[in-house]
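**Student:** quick one: sequence and predicted model below, then my questions.
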Amino acid sequence: MLKMNKEELLIELNPKQKEAVESTEGPILIIAGAGSGKTGVITKKIAYLVESGIPQENILALTFTDKAAAEMLDRVNKLVGSTEDIIITTFHSFCKELIEDNILELKMNSPLKVIEDTAQLVWFIKNIDSFNLEFIKVGFKPITLVEELRKIISKFKDEFVTIEKLENYIENKSKEKLDLENYERLETLKDILKVYKHYEDYKTKNNIIDFGDMLTKIYELLKERPTILKKYQERFRYILIDEFQDTNFIQLQIVNLIAAKHQNLTVVGDDDQSVYRFRGAYLTNISDFRETYPTHKEIVLEQNYRSTKNILGVANKLISNKPDRFVKKLFTENEEGEKVTVSELINEEEQSHFILNQVQTLLKNHDYKEIAILVRRKKDAQPIIDAFDKHKMPYEFVGNSDFFREPLIKDVVSFIKIASNPIESNIEIARVLQRKQICIRPVEVTRFTRYAHKNKLSLYETFESIKEIDVDHDKFNHIKEKLNFIVSEKTVVNLPELVYKILFEIDFYRYEVSLDNKKNISLLNQFYKFTVDYYNLYRNSELEDFIDFIDYASNFEIKTETGEENNVIQVMTIHTAKGKEFPVVIVPDLVNGRLPARYRSDKFEIPKELLNGGQNEFDERELH
């Protein structure tokens, strides 16, 4: 692999991109419009720093997803060769690494156990009766309630609202004379405090941390231990932040602390792509950067490389209506392209048929996977999905979905339930017998189940009498061997090993690989990760406990992880679509109140007085 020198790194860049790459010293704000090549700028800037003689171990690049970090690392590797000493990672992974480096100072035990979002929700729903809520009504929708409770506690962590701060606020507010609305808010906060305490106690007793803890513990460590802060300030002399507009309060404070001494901080963001509610007011983090680093250099990337002139013209016109934005005018040297089509339909049914017809026409010149349909939520896509199902149109939904209701995942869980208790798993065995790849005729399944019912046997016991039933004996005996194998393995291997054997010995992976079904392969990978995450939290639990955990988890939508797309139409949420590109994009429901949505506050909100008193926790004197 050939390394690029400094001059070669700049060859294909436009003047503004070149300026962004060459500006290496001091605080630098890069406003990067959509499609302006920001990822290329960041990666070339990292390479430029290396080629300028900056030691790799002095460079830290932070982003928000593992996928983005992996892509950035791959690009930098191609530019400079080995990058073993450069830290290119997510905020959470970076803070987790710092926790592990300072485990004794933090008075924590190793190894760390990290509780993921789904496990949090399961814990909340299982313990909801023990919270002794007095004002908040559980009602008939406990699922929605626990989602909101988890969300508000996560926000507390993001805003560094500790239990102590919340207690003090409630105590002081209780002394005031309040109107009805504020009284109800205070009573709600008292209940939330109970939940917050229960949750923190549970994690402490079980040596568990969540993603928010990774940030708060490192923030407190850096604030309270100057020698440790100094060590990281000296190590990470050059810091780059991608998607800066998405940083929350505590992430920003961590970055400011580490960057304070050398101030070689480059942030790349776009105020048009996110607004963060910061310090009690709706300000972009970009505005805060300007205040914190008044001597910063600002570079605006306005040339778009992704879209046609017509699409960009519409985008510029729409975004110009956004209030309090940094005014920039994206332009492109690309072709004019086709005009953006706006179609007015009477109702959802007519809209779905219109989209179906449009897709059928588009398929004359495009592959399925080149067509994306963007919606706010999955339920908004349901009428379109129904039309696709009716006309056998291949598609997949990308975003939060009913992961445990996916047919493939139901099949995997069926085998786990059979391993746990084969005699009581009639429904699961019947499901296994009907799997497409087993090729057993429905009439044979019926004969098998009727024999079991007639002779008062479980389906598992009925395999012993298979010779007396008019079915394909070879196929049924093959299934019998598989089931006996996993039942026997349950007692000799741990949970991840058992699930691994189910996924491979039962040929789940082999079958999906033979079909090149990337979505299903991704689902199997995600289920295995889910299993490992559970086992790391609850190593001493029984298989029955894992099944119970799955039953609880199936109440919640889970973000499905996707790898490379199958050749099917991509239906996804707008949030999930960020960073992706498609030749054809269809956006339904452009109706006022739906898209854009009417403002809907969360069920629980943090009082403005708790948002760090309207002040930055970071001591700006450390900048000087």
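**Tutor:** Thanks, I have it.
**Student:** all contacts plus neighbour counts: C-alpha atoms, from now on.
**Tutor:** Noted.
**Student:** for His391, grab the count of nearby residues.
**Tutor:** Other residues near His391 come to 10 when the count uses other Cα atoms under 10 Å.
**Student:** same question for Val300.
**Tutor:** Counted with other Cα under 10 Å, Val300 comes out at 21.
**Student:** now swap in Ile86 and tell me
**Tutor:** 19.
**Student:** give the contact list for it.
**Tutor:** Contact partners of Ile86, counting by Cα atoms under 8 Å, 6 or more residues apart in numbering, are Gln56, Glu57, Asn58, Ile59, Leu60.
**Student:** what about the nearest residue to the second one once chain neighbours are set aside, distance to Asn77?
**Tutor:** Of all residues beyond its chain neighbours, the one nearest Glu57 is Asp85 (4.9 Å), with distances taken as Cα to Cα, 6 or more residues apart in numbering. According to Cα to Cα, to the nearest Å, Asp85 stands 11 Å off from Asn77.
**Student:** looking at the two, which is more packed in?
**Tutor:** Asn77 (17 against 12).
**Student:** next up, a second structure to put side by side with the first:
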Amino acid sequence: MFDYGNANKNQIKAIKTVDGPLLIIAGPGTGKTFTLVKRAIYLIVEKGIPPEQIMIATFTEKASKELITRITNELMSKGVEVNINDMYIGTFHSICLRLIKENLEFTRIRKNYRILDGFEQQYTIFQYIYKFRNIENYETIFERPIGVWNQSQIIANLVSNISEELVNYRDMQLDNDVRISSLGKLMEVYEDILTQQNLIDFSTIQTEAYRLLVTNENVLFKVMDKIKYIMVDEYQDTNYVQEQLVFLIAGDKHNICVVGDDDQGLYRFRGATIRNILQFPNKFDAQICEQIRLTINYRSEKDIIEFYNNWMKITDGRQFNFKWGKYRFQKDIVAGKNSKIDTSAVIKISGQEVEIDWHENVLEFIEKLKLSGKLTNLNQIAFLFNSVRNKKVIALADYLELHGINVYSPRSDMFFMRIEIKLIIGCLMLTFPTYVQKMEKKDYEFLTDDLYNYYEECIHMVNLYLKKSKNDELKRWIREHGEKHYNLYKNTNYAFLGLMYQIFEHSPFREYLESDLNTSLIDLRPARNLAIISQIISKYEYLHKIDVFSSKNIDKSVEKFFNMYLKFLFCGGIGEYEDDSEYAPSGCVSFLTIHQSKGMEFPIVVVGSLGGTPRIINNNILEDVERKYYKRSAFEIKEDIKYFDFWRLYYTAFSRAQNLLVLSCIEKKGRGKQPSKYFESAYRKLHSYNDPEFKMDRFEFEEVKNVNLKNTYSFTSHIAVYENCAMQYKFFKELGFIPARVGATIFGMLVHQTIEDIHRTAIRKEEKLITPDNIKLWFDTNYDSISMSERAYIGQSQLDVALKQVIRYVDRQKGNWHRIQDAEVEVGLVKPNYILQGTVDLVEGEGNTVEIVDFKAEKKPDIFSDFDKIEHYKKQLQVYSHLIEEKTGKMVSKMHIYYTGEENSVPFITFPKEKKAIEATIKAFDDVVEKIQNKDFVQKSQSQILCNNCDLRFYCKK
């Protein structure tokens, strides 16, 4: 008998309905994730569906991690072992990326491609803006004259939106409207840049996966044959290309289950369309698509549910009037738990006309909550706003912090205002006196007054710190490097990032970095922010191909870094660190955007931004492209869209609250009226927090939801790093610092990837193509993509040696290609508290046994002097062998390390497979992961060679 847990009648029906199309309309707090997890378990356990036949697409990495954790935990409790790598669970982007990786040879993308985030996409467009400006009538694309950086942003938005609608830009190029034809040419130039530079952005990850499937029948059939059951979470937030991918992969089976809530569709600005969920049943023959509504809310008090139910019904107002009609599934959410309080669970906090009155009342409300004894942690309170960058919101956060209430607001774009960031920028800047002299004279015409003032403030802060702290060591270091850079006559062995790591030898940065990782997020904020600045600098050095300073490049590089790169980041804003594993940091109230809060829940929710009004956002050129070239006509009535989006936004906000919902604003009449007319009727009826009718002592506030996410650890990237140096792991893996010195060698990557090409050819039974000419072609292609990706090169003599290693391997393998069964096999071991992952280079063999091989592009080491290193590889192979047996059902007979650099003797070391040794190895890995999860990062490396090549050597010096 299948265990449905505490599932209600409709949830059970959703879990059991596994064949054919299914639409689950899941209101807030109705157990959507619970139902998805149980449905996946039901497919595997009850219906006997192999895990690799299931695909679950989510919208955030956090959501996919939660699904993986909950599914694997329940399967383990039932004694069912799965290789989680076999299941397609992840975001749409990660699933598409996997399809691309598995079939890379059929795409325009080459190995070692680079994925651009939003900023890098815009910055890349900016770098190549001259190519776009050469397009005839280019200026007509923009509705008014704007700067180059803003042009880049608009171009990024346009190409992303249009490509995700699968528009053929060549058709646009023939349009009589010069704006549209120019935009079509612009899209071609953009695609050419991506292809030439081997880049993909977030939108092209999806469009490239779609193109792969529709242009390669064999690949499509292979994917369709593998994936038999599809589930999509948050379907109301999907766009056109995502919908097409789902139906393409599902084929005629139509085993598609989509889950979502049309009332929480918030991402129109990213190309999402509510029509996908509303019209899903119409994609199939009549009565085929099952529809199930989940309407029992287990999250919120009855008052809160009634409040947001009414919000969706009251669409007739004094000066507004719209009807939902076919643009909403009619539903009433009902409470799943009996209320135990006899006071209202929806109230208001007002300020009268002036900001300070609002601040004082909000603070008084929080203090009353604390004094009541009902509040156990400040993290039980979340403030939700349209934007946390608004001046009034920032002023409220500052006021609360001034009065001892810590505020967690990672997306308020206050990153550059943090003391540690001002200090590190000021220190870096002072080591370049030529730049500082010109900056102080205001010789840079492209720097705004805001940025001039900011840089001057950074320098002033460093000087003030040096004066107060009497830190002569840091002062001396700055002076020495300033003199060195001012009179630079030979190359340094560092650029910006290496320079920053040198600063870490000195206070106050040492103290920031010495923080215990078990402390609160507030105390860790300086270390986390310094890690973010390392990522920022690393991107700059990559994008501008800078690895050292020279007399020729130093002045130009410094000016570009401060005047252009940091300027764009400063103006655009950067969010601070957000931890997926911590739902709401202890000891802080959260300030979040409503969009950011989607999918979350808090005991007490304060909704601000009540002066908001529905606004229509026009994009004339995009609307014209939509009308002429999108695959389907517009769905919603344009005049009503602003109302639909406004109502959905605040419905989402109101439904985050578990125990107490608070509406808050500065009450004001006349111009800029608050609350606006759209909230007036609902707001007016509410009791204030200080009304006698409101009984705060009646509440029992929930604890903040505990986030239980399994982290994934790999042998080479985690276990080996920790065992080599726990301190290094803390900085580069836990805090997220980016190393300036990359350990991986181009030589090793080149040999490895060319051998992989050979294996792939053999697996396709095309051994005849493994010829010297083709090997050289694969080798050269790999070197081009690796050197472009790594922005580094090796000499001809090393290239000759690398090619010789590959050819020698091929000569030794001749006649044995038929033994190859698989290559680059990703395997995973699901444990109670983590997932261990690895990649097996080669699986070969005949009959019912296989052998596994790991390649090293070096000479075979001495088994005595390099015993520890070889023993580590042995442990890695032992676990790989166990996972391969689980994956293939075949016994592993031998394990080999193959050294391609070995010329004369036997090129491999072979190990037997022993069950007890494997168990001991897995236990050892368990111990390492436990130390990592306990934040035990005290142990430092005992290898002087490792230390000499580590960026932290300056920090560790003391």
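**Tutor:** Sure, I can see it. Everything numeric in this text was worked out from a predicted model, so none of it was measured.
**Student:** can you calculate the TM-score here?
**Tutor:** Once superposed, the chains reach a TM-score of 0.79 (TM-score structural alignment, normalised by the length of the first structure), with 559 aligned residues with a Cα RMSD of 3.7 Å.
**Student:** picking up where we left off before, hang on, the residue nearest to Glu57 of the first structure packs against Leu60?
**Tutor:** No: contact between Asp85 of the first structure and Leu60 fails when scored by Cα atoms under 8 Å: they sit 9.6 Å apart.
**Student:** now Gln263 of the first structure: how far from Ile88 of the first structure?
**Tutor:** Taking Cα to Cα, one finds Gln263 of the first structure at 19 Å from Ile88 of the first structure.
**Student:** so which of the two has more stuff around it?
**Tutor:** Ile88 (26 against 22).
**Student:** please identify which helix or strand holds the more buried one.
**Tutor:** Using DSSP states H and E, Ile88 of the first structure sits within strand 87-90.
**Student:** whereabouts in the second structure does that strand align?
**Tutor:** Per the alignment by TM-score structural alignment, strand 87-90 of the first structure matches residues 88-91 in the second structure.
**Student:** ok, average deviation of that stretch from the first structure?
**Tutor:** Stretch 88-91 of the second structure, aligned to the first structure and superposed, deviates on average by 1.3 Å (mean Cα distance after the TM-score superposition for the first structure).
**Student:** can you give me the strands in the stretch 351-500 of the second structure?
**Tutor:** Secondary structure of the stretch 351-500 of the second structure (DSSP state E, counting those that start in this stretch): strands located at 381-385, 407-408.
**Student:** also the stretch 451-600 of the first structure?
**Tutor:** 558-559, 569-573, 584-586.
**Student:** so for Thr341 of the first structure, which of those sits nearest?
**Tutor:** Among the strands of the stretch 451-600 of the first structure, strand 584-586 comes nearest to Thr341 of the first structure, with 9.4 Å by Cα to Cα.
**Student:** how about the closest one, aligned to which bit of the second structure?
**Tutor:** Against the second structure, strand 584-586 of the first structure falls on residues 604-606 (TM-score structural alignment).
**Student:** other residues contacting that stretch?
**Tutor:** 380-384, 654, 656-664, 701.
**Student:** what about 10 Å?
**Tutor:** 345-349, 362, 375, 378-385, 590-591, 653-665, 701-702, 704 (Cα atoms under 10 Å, 6 or more residues apart in numbering).
**Student:** what about the residue mapped onto Gly35 of the first structure from the second structure, neighbour count?
**Tutor:** Mapped onto the second structure by TM-score structural alignment, Gly35 of the first structure lines up with Gly29. For Gly29 of the second structure, the number of neighbouring residues by other Cα under 10 Å comes to 24.
**Student:** for Gly29 of the second structure, give its distance to Thr238 of the second structure.
**Tutor:** Going from Gly29 of the second structure to Thr238 of the second structure by Cα to Cα gives 21 Å.
**Student:** what do you get for Tyr408 of the second structure?
**Tutor:** For Tyr408 of the second structure, the distance to Thr238 of the second structure - Cα to Cα - is 30 Å.
**Student:** pick the most buried one from the strands of the stretch 351-500 of the second structure.
**Tutor:** strand 381-385 (a mean of 25; mean count of other Cα atoms under 10 Å).
**Student:** and the contacts of it?
**Tutor:** Counting by Cα under 10 Å, 6+ apart, 366, 369, 375, 393, 407-409, 584, 588-597, 601-610, 650, 653-654, 656-657, 660, 662-664, 704 sit against strand 381-385 of the second structure.
**Student:** pull out the buried residues from the residues you listed.
**Tutor:** In the contacts of strand 381-385 of the second structure, burial by neighbour count holds for 366, 369, 375, 393, 407-409, 584, 588-595, 597, 601-610, 650, 653-654, 656-657, 660, 662-664, 704, counting by 16 or more other Cα atoms under 10 Å.
**Student:** chain center to stretch 515-525 of the first structure: distance?
**Tutor:** Taking Cα atoms, centre = their mean, to the nearest Å, one finds stretch 515-525 of the first structure lying 19 Å from the centre of the chain it belongs to.
**Student:** quick check: buried residues in that stretch?
**Tutor:** Per 16+ other Cα under 10 Å, stretch 515-525 of the first structure contains these buried residues: Asn517, Lys518, Lys519, Asn520, Ile521, Ser522, Leu523, Leu524, Asn525.
**Student:** for the match of Gly35 of the first structure, which residues are in contact?
**Tutor:** By Cα under 10 Å, 6+ apart, Gly29 of the second structure lies in contact with 294-300, 333, 335-336, 599-601, 655-658.
**Student:** so it: helix, strand or coil?
**Tutor:** Using DSSP: H, G, I helix; E, B strand; the rest coil, the structure places Gly29 of the second structure in coil.
**Student:** can you check Tyr898 of the second structure too?
**Tutor:** strand.
**Student:** tell me the counterpart of Ile945 of the second structure in the first structure.
**Tutor:** So, by TM-score structural alignment, Ile945 of the second structure is left unmatched.
**Student:** can you tell me the element Ile945 of the second structure falls in?
**Tutor:** Here Ile945 of the second structure is assigned to helix 944-948, by DSSP H and E.
**Student:** immediately after that helix, which helix or strand?
**Tutor:** Counting by DSSP H and E, what follows helix 944-948 of the second structure is helix 953-956.
**Student:** go ahead and confirm His403 of the second structure touches Ile366.
**Tutor:** No: look at His403 of the second structure against Ile366 with Cα atoms under 10 Å: they stay out of range, at 11.0 Å.
**Student:** now for Ile440 of the first structure: which residues touch it?
**Tutor:** Leu433, Gln434, Val471, Asp472, Lys475, Phe476.
**Student:** just to be sure, which of those are found in helices?
**Tutor:** Leu433, Lys475, Phe476 (DSSP state H).
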